[in-house]
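>>> sharing a sequence plus its predicted fold:
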Amino acid sequence: PHKIPAGKLGYVDMRPFAVANYQKQHLDCLICLGGGGTQKNALRLMKEGLNVVTLPKTIDNDVWGTDVTFGFDTAMAIATEAIDRLHSTAESHHRIIVVEIMGHNAGWLALGAGVAGGADVILIPEIPYDIEKVAEAVLHRSYVGKRFSIIAMSEGARAIQETAGAEPTAEETPHSEGAEAAPEPVRCQESVSMKLARRLEELTGLESRVTSLGHLQRGGSPTPTDRLLATRLGTSCAELVADGVYNVMVAVRGDECVPVPLEEVAGRCRTVPPDHPWIRSARLVGTSFGD
């Protein structure tokens, strides 16, 4: 609400209007569902005097303070199915296929779908990759008779050669849920996955293709797991509001839904730890992370 696009006027701060409407309606609490950007905006409204409770909803699974966010499992299922489907054409045509998956700052989605879908290479923001090592992994598969490779790549993944102090811009990461940049006109530009595919063709001599899943990951019918999770978080939220507990996010911790102070959550990102069990399992079955 602090930064609403208003055409030629630039941005307009709508917080005073939000506060006035909240008071006019005699509301007890504002419940906000969303990812990192939503948590930060909820904190801003809290500082304006509103009672706020938030729920962690994002396909990126990167909200700090909770074990999981609802929306993640559904998006992971969509990305996994896409990888499953792409195996057929990759194998029959002896191609490298780079699957670009959402995830600006955190690689949970590409990692989960990559492991579940049997990707041969997984590239995530938390592990900068060496393009030469990615090419080596692809060529090794070719040498042992596996003349195709599937690469699951987060949109925020970066090569070691590109990370020397450089931060990705909002322009480079148009799908990020937490981005607060102004809407940009549609334009053609080479994505990180296109750059990777082009370079791999040069290094390996193998034909490469790119599939960007884009906003397909953010819609559709939710999985039963997400439906159950959203129901649990929603009922826990209602109980907190009924008890007068405000200015918290309802988080999943183990088997419980617990309140976490919003000030501890907003502005922080939950990234994939380098020793996460999913990474360890992927490495044990021969998946390359390009490092």
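Received the coordinates, thanks.
>>> only C-alpha atoms for contact and neighbour calcs from this point on.
Will do.
>>> residue closest to the middle of this protein?
residue 60 (2.5 Å; CA atoms, centre = their mean).
>>> how far away is the residue nearest to residue 134 when sequence neighbours are not counted from residue 148?
Once flanking residues are discounted, residue 134 sits nearest to residue 290: 4.9 Å by CA to CA, 6 or more residues apart in numbering. Separation of residue 290 from residue 148 (CA to CA, to the nearest Å) stands at 17 Å.
>>> try residue 263
Using CA to CA, residue 263 is found at 47 Å from residue 148.
>>> these two: who's more crowded?
Remark: of residue 263 and residue 148, residue 148 carries more neighbours, 23 against 17, as counted by other CA atoms under 10 Å.
>>> can you map out the helices along the protein?
Taking DSSP state H to define them, one finds helices in the chain at 15-24, 36-47, 72-92, 108-117, 131-143, 192-204, 224-242, 262-265, 277-284.
>>> what's the most buried one of these?
helix 108-117 (a mean of 25; mean count of other CA atoms under 10 Å).
>>> who touches that helix?
Here helix 108-117 makes contact (CA atoms under 8 Å, 6 or more residues apart in numbering) with 59-62, 72, 75-77, 79-81, 83-84, 101-103, 120-124, 151-154, 271-272, 278-279, 282.
>>> could you do stretch 81-92 as well?
Stretch 81-92 is contacted from outside by 95-97, 99, 113-114, 117-119, 147-150, using CA under 8 Å, 6+ apart.
>>> one more: stretch 215-230?
In contact with stretch 215-230 (CA under 8 Å, 6+ apart) are residues 59, 70-79, 102, 175.
>>> try this one side by side with the last:
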Amino acid sequence: MPHWLGRSLALPSTRSSCRLGTIRSCPRGPSAASSPPLVVAARWFGKITAAKPPLAGARFPLASRTVPLPAGAISVTQYIGILTSGGDCPGLNAAIRGVGKAGMDTLGMELIGFRDGFRGLVQDRSLPIDSDTLSGILTDGGTILGTSRDKPHKMPIGGKMVDMTDAAVDTYKRHGLDAVVCIGGGGTQKNAMRLVEAGLNVVTLPKTIDNDIFGTDVSFGFDTALQIATEAIDRLHSTATSHDRVIVLETMGHRAGWLALGAGIAGGADVILLPEMPYHVEAVADAIKNRARKGKRFSIVAVAEGAMTVEESETVAKLVAAKDAASTREEKKKVSEDLNAFHQAHVDHTVRLTQQLEELTGLESRLTILGHLQRGGTPSAADRVLASRLGARCAALVADKQYGVMVAARGDHAVPVPLAEVAGKKKLVEPDHPWVKTARRLGTCLGDK
């Protein structure tokens, strides 16, 4: 059998009749540019034979010949690319599996993965995806495709940021893709929108442990991270109680405080500090001292990494206003440098907060930073179900040629939301959100009063 033809596919003996599928320019293996085309046809019993390889890039039905097929067999209908981008989180593999199993087993799609996010699409670094690829990955953390934070329009090349969108488009066309599925967070939604504007058929899935993607009730990855952060608070309670300590726990969340808020409520934190609600250090210290006066000489403080004091928030607001008002490129550059310097210094803000609380309360204080523990490990059952639901719905939307959308969780349903309504937006914690009201009713200090 010619090397370009690919492997034969054996099927059960129950048969029916169906025409072969379509011929596609489908590279085999990681070196897409040099690989010959494969024949992508209906799954059938026996071997496919041909006198010569098809023309590169050709896509047309094979005429006249029919072959025996098992009952319910599906001819290949679409050729789909898939990538994962941004920070990793639990549930990515479950989502890949959801798209793959629904697409290949039910809808007759062929899948190809791109390594390391948009970088793989730009550089044409691909790998084939079949049933063996998807086997056993449902419970695995991370992503079998790898990921990166690279953006097609800002790729680091030779020490400069270069717009490589055209290279991504070329890869898409070279593989003869019908659509590309992009799994990622807020940045991925923006980058995917750029690909839509460049003429590609795109469907996205929302993943992030921060739960800050606009347009969806929840994103997969959040539930697992919430469980991890909550368990950390549970474990810190015993040591805080034993030593009469104040323990500050830093969770992820640059701009959105969902993780700190949810874990703080679930774990019984005494103080919760969020990026959306600037806090007064004195108010936090007073809450801790009030507990001590009641005989509770320990406290747990859950802090999102992006939380700021009132003074810090005012500084950022002034810098942002100055940047918007700048009339020259030099002025904007100077303000941008000042903003970057501020954010660099803010990285250690929980260290300073812990020291300040010890000085203000007179209680021994310690800091725990969960960091990437929140991103790793086996996804929770809820995240597996959500990722599978959204992945399967994604495949159905691709089959229906509903492109330019993100698959969002809305109640019990998975619905398409136009990317134009999602890209560039954040879902932040509102001051009157039910979780915030719950925390206040429980007597939790939020640092703002």
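Cool, the structure landed. Note that the coordinates shown come from a computational prediction; the quantities given were computed from them, not determined experimentally.
>>> TM-score for these two?
Superposed pair, TM-score by TM-score structural alignment, normalised by the length of the first structure: 0.91. Supporting alignment: 277 aligned residues with a CA RMSD of 1.7 Å.
>>> tell me which residue of the second structure lines up with the residue nearest to the centre of the first structure.
Using TM-score structural alignment, the partner of residue 60 of the first structure in the second structure is residue 210.
>>> how far away is the residue nearest to that match when sequence neighbours are not counted from residue 301 of the second structure?
Spatial nearest neighbour of residue 210 of the second structure, chain neighbours left out: residue 253 (5.7 Å); criterion: CA to CA, 6+ apart. Counting by CA to CA, the gap from residue 253 of the second structure to residue 301 of the second structure is 15 Å.
>>> those two: which has the busier surroundings?
Set residue 253 of the second structure next to residue 301 and count neighbours by other CA under 10 Å: residue 301 wins out with 25 against 21.
>>> what is the aligned counterpart of that one in the first structure?
Alignment note: residue 301 of the second structure maps to residue 151 in the first structure; criterion TM-score structural alignment.
>>> I figured its match was touching residue 98, is that so?
Yes. Using CA atoms under 8 Å, residue 151 of the first structure is in contact with residue 98, at 4.7 Å.
>>> want to throw the helices of the first structure into CSV with distance to residue 217 of the first structure?
Shown next, in CSV, are the helices of the first structure (distance: least, CA to CA, whole Å):
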stretch, distance to residue 217 of the first structure
helix 15-24, 31
helix 36-47, 18
helix 72-92, 5
helix 108-117, 10
helix 131-143, 25
helix 192-204, 17
helix 224-242, 14
helix 262-265, 25
helix 277-284, 21
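>>> quick one: closest of the ones you listed to residue 164 of the first structure.
helix 131-143 (14.8 Å; CA to CA).
>>> next one: that closest one to chain centre, how far?
From the chain centre to the centre of helix 131-143 of the first structure is a distance of 27 Å (CA atoms, centre = their mean, to the nearest Å).
>>> ok, and the closest non-adjacent residue to the alignment partner in the second structure of residue 200 of the first structure?
By TM-score structural alignment, residue 200 of the first structure lines up with residue 357 in the second structure. Distances taken as CA to CA, 6+ apart place residue 285 nearest to residue 357 of the second structure, at 5.9 Å, with adjacent residues excluded.
>>> quick one: what's aligned to that neighbour in the first structure?
Residue 285 of the second structure maps onto residue 135 in the first structure, by TM-score structural alignment.
>>> and that match, how far from residue 114 of the first structure?
18 Å.
>>> if we can go back for a sec, tell me who's in contact with the match of residue 301 of the second structure.
96, 97, 98, 99, 114, 119, 120, 121, 122, 123.
>>> and which of those residues is nearest to residue 27 of the first structure?
residue 114 (44.2 Å).
>>> map that closest one across to the second structure for me.
That one, residue 114 of the first structure, aligns with residue 264 by TM-score structural alignment.
>>> how many residues are close by residue 32 of the first structure?
Counted with other CA under 10 Å, residues neighbouring residue 32 of the first structure total 17.
>>> ok, now which ones touch it?
Taking CA under 8 Å, 6+ apart, we find residue 32 of the first structure in contact with 38, 39, 42, 52, 53, 54, 55.
>>> same question for residue 247 of the first structure.
Residues in contact with residue 247 of the first structure (CA under 8 Å, 6+ apart) are 43, 46, 51, 52, 53, 54, 261, 262.
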